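Undergrad: Attaching a predicted model along with its sequence, questions to come.
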Amino acid sequence: MGTPAPQQIWGTLSQAERDDAYNNTKAVANSADIAAARDAASAAFRARLPQHLDVAYGPAPRQKLDLFPAADAGAPCLVFIHGGYWQRNARELFATYAEGLAAAGWSVALPGYTLAPEARLTDIVAEIGAALDWLKGSGPAHGIAGPLVISGWSAGGHLAAFHLGHPAVAAGLAISGIYELGPLRDTYLNTALRLTDEEIATLSPLRLPVVNKPLAIAYGTREVPALIHDARTFHALRAGAHAPGPLVPVAGADHFTILASLSQPDGLLARAARSILADAL
């Protein structure tokens, strides 16, 4: 499988090879089983803590948050954004990944967002910004008043990296993200995304000024090469600008199993979230 960089390599790939370069589901044979177990665990977790679910931060149907406030309103809060290439999945399916940090005394907030093609990526980015605005202004009324650590997986990793500069955010943990959008226009993903030149230029974290806040960038060592390349390149860009935050390779993890270490209080990604916040304070 080829990678999208350097560009001359990307240019030699067939359409099928370009599609495969970003097809995580195809790359992980048991991805459907992993997703089914995730969905069941998330439903059970939400059923145990139903007090602050489906809280609206905007008027659209998917502009809602699931909130899991800690006993201490001043505790840190992980804001976890789901993935699905901006066109699949929902916040409700990812509640299980709140369990690790919730058990460690953190609050967790999971924002939803309108999916493509109903929304353009520009609109999706704006919705996450609106969710962060809501958490800053209205979070304390729901028991969330501590520092926000923005995180997300896959497309959510992109959205987390993009919003690191939001004034409400103290630090970030981007997991298996896409930080250069240009190659996606040459793949099956663009049928729904319909990316424009302006969106690629203004929404790709690798093309934007470096935000000087702590950001941990995680990837699985068994991910598709395109995502490994993006993670390493984004970290190198930030390191070159002396921006704080480690590169976190998760040994043996693929695009779907990487999140398991967020579900346990002592998991690698849960520890990375605590560490990156410590760097910010």
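TA: Perfect, I can see it now. Just so we're clear, the structure is a prediction, and the values are computed from it rather than from any experiment. Numbers count the residues shown, from 1 in each chain.

Undergrad: going forward, measure contacts between C-alpha atoms and count neighbours the same way
TA: Will do.

Undergrad: ok, Val125 - contacts?
TA: Going by Cα atoms under 8 Å, 6 or more residues apart in numbering, Val125 touches Leu159.

Undergrad: Just the element for it, please.
TA: helix 121-138 (DSSP states H and E).

Undergrad: Report the buried residues of that helix.
TA: For helix 121-138, the neighbour count (16 or more other Cα atoms under 10 Å) marks 121, 124-125, 127-136 as buried.

Undergrad: Closest to Arg48 out of those residues?
TA: Leu135 (22.4 Å; Cα to Cα).

Undergrad: And what about the closest residue to the closest one other than its chain neighbours, helix, strand or coil?
TA: In space, Leu135 comes closest to Ile144 once its chain neighbours are excluded; the distance is 7.6 Å by Cα to Cα, 6 or more residues apart in numbering. For Ile144, the assignment made with DSSP: H, G, I helix; E, B strand; the rest coil gives coil.

Undergrad: Comparison target, given below:
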Amino acid sequence: MAQHITDWDDAYANGIHIPDGATYPARWQAAAAAFRQARGARARIGLRYGPEVRQLMDLFLPDFLPDGTAKGLCIFVHGGWWMDFDPSFWSHLAAGPLAHGWAVAMPGYTLAPMARIAGITRQIAAAIAHAAALIPDVPVALTGHSAGGHLVARMVCDPSPLPPATAARLRRCLPISALADLRPLMRLADNRILQIDPDEAMRESPILLAPRLDLPIPVWIGGDERPEFLRHSRILADIWQGMGADTSLTIAPGRHHFDVIEGLSDPDHPLTRAIICD
């Protein structure tokens, strides 16, 4: 039975409820830096897709195909509560799709409070369109974690911020631990930074918008995540399924908010297999 929430900030706090949670950012950064170094010329770092300082993306090309070609393009949008991190923390998560011949793009975006969530949504749409132009004529799959899960889910809502030609190339969208309903976040202390208001919550919450019905939208979350994050994924899958979307919910046993994404670094992991469209 669901419990009444009295401490909303704690309900959405991850690090303090994860063993050694504070060590994860440094571990991500080290693994990502080693991965970029190993990729050499197959890693194109800091490609600009817009005029703002953080409108940069990293693009990783697969080893065994000619330069600039790929079987598909996977775009990973990072989390961090729309307030933290950049693509340099996540490079190693490209390993899984790369092993299958897919290029992987990882865009950055302007962080709150310098941008509102609606503005970040528009930046990610521009990043996806730019990456799709760099790797043309192949299927595109979207995935993202936490706040990034929200952003990729928002791409497959009506109205979509994506250009029609880019939207037509989408073959799959996989939100991981996504924040699907912005309304509860207005209660949090962090909303002094995010500045979500009722109008933005209505316009930018995936569960309050109609999903695309013409592509798979599997939803993924760790079984040991905070109850509120589990609730977001459940309602996203449930509501969109009820609206006719091709969606499902995978609850990965034993995984928490910080390690649920690790499967992307493994070519044979079910999470990687769920994203690529072979």
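TA: Looks like it arrived, so ask away. Computed from a predicted model, the values in this text were never measured in an experiment.

Undergrad: circling back to that earlier point, right, and the residue nearest to Leu135 of structure 1 touches Ser107 too?
TA: Yes - assessed by Cα atoms under 8 Å, Ile144 of structure 1 is found in contact with Ser107 at 6.7 Å.

Undergrad: so what sits against both of the two?
TA: In terms of Cα under 8 Å, 6+ apart, Ile144 of structure 1 and Ser107 are both contacted by the residues 69-70, 73, 75, 77.

Undergrad: Closest to Ala168 of structure 1 out of the residues you listed?
TA: For the shared contacts of Ile144 and Ser107 of structure 1, the nearest to Ala168 of structure 1 is Cys77 (11.1 Å; Cα to Cα).

Undergrad: Tell me which residue of structure 2 lines up with that closest one.
TA: By TM-score structural alignment, Cys77 of structure 1 lines up with Leu73 in structure 2.

Undergrad: got a list of contacts for whichever strand or helix holds that match?
TA: If you go by DSSP H and E, Leu73 of structure 2 is part of strand 72-77. Contacting residues not belonging to strand 72-77 of structure 2 are listed as 97, 101-108, 128, 132, 135, 138-145, 148-149, 151-152, 275-277 [Cα under 8 Å, 6+ apart].

Undergrad: That strand: what's the following helix or strand?
TA: helix 95-99.

Undergrad: what ranges do the strands span in structure 2?
TA: Along structure 2, counting by DSSP state E, strands occupy 43-48, 56-60, 72-77, 102-107, 140-145, 157-158, 170-176, 210-211, 216-222, 246-252.

Undergrad: how long is stretch 53-66 of structure 2 end to end?
TA: 31 Å (Cα to Cα, to the nearest Å).

Undergrad: Out of the shared contacts of Ile144 and Ser107 of structure 1, which comes closest to Pro249 of structure 1?
TA: Closest to Pro249 of structure 1, out of all of the shared contacts of Ile144 and Ser107 of structure 1 and judged by Cα to Cα, is Cys77, at 23.4 Å.

Undergrad: Leu179 of structure 2: how many residues sit nearby?
TA: Leu179 of structure 2 has 28 neighbours, counted by other Cα atoms under 10 Å.

Undergrad: quick one: it and His232 touch, right?
TA: Yes - between Leu179 of structure 2 and His232 there is a contact under Cα under 8 Å: 6.0 Å.

Undergrad: wait, what's in contact with Pro25 of structure 2?
TA: Pro25 of structure 2 touches Phe89, counting by Cα under 8 Å, 6+ apart.

Undergrad: any idea how far the counterpart of it in structure 1 is from Leu93 of structure 1?
TA: Using TM-score structural alignment as the criterion, Pro25 of structure 2 maps onto Ala35 of structure 1. Taking Cα to Cα as the measure, Ala35 of structure 1 falls 9 Å from Leu93 of structure 1.

Undergrad: got the buried residues for stretch 164-178 of structure 1?
TA: Neighbour counts using 16+ other Cα under 10 Å place 164-165, 168-178 of stretch 164-178 of structure 1 among the buried residues.

Undergrad: Let me know the closest of those to Asn30 of structure 1.
TA: When the buried residues of stretch 164-178 of structure 1 are compared for distance to Asn30 of structure 1 (Cα to Cα), Ser176 wins out at 17.8 Å.

Undergrad: Quick check: the gap between the closest one and Pro61 of structure 1.
TA: Distance, Ser176 of structure 1 to Pro61 of structure 1, using Cα to Cα: 27 Å.
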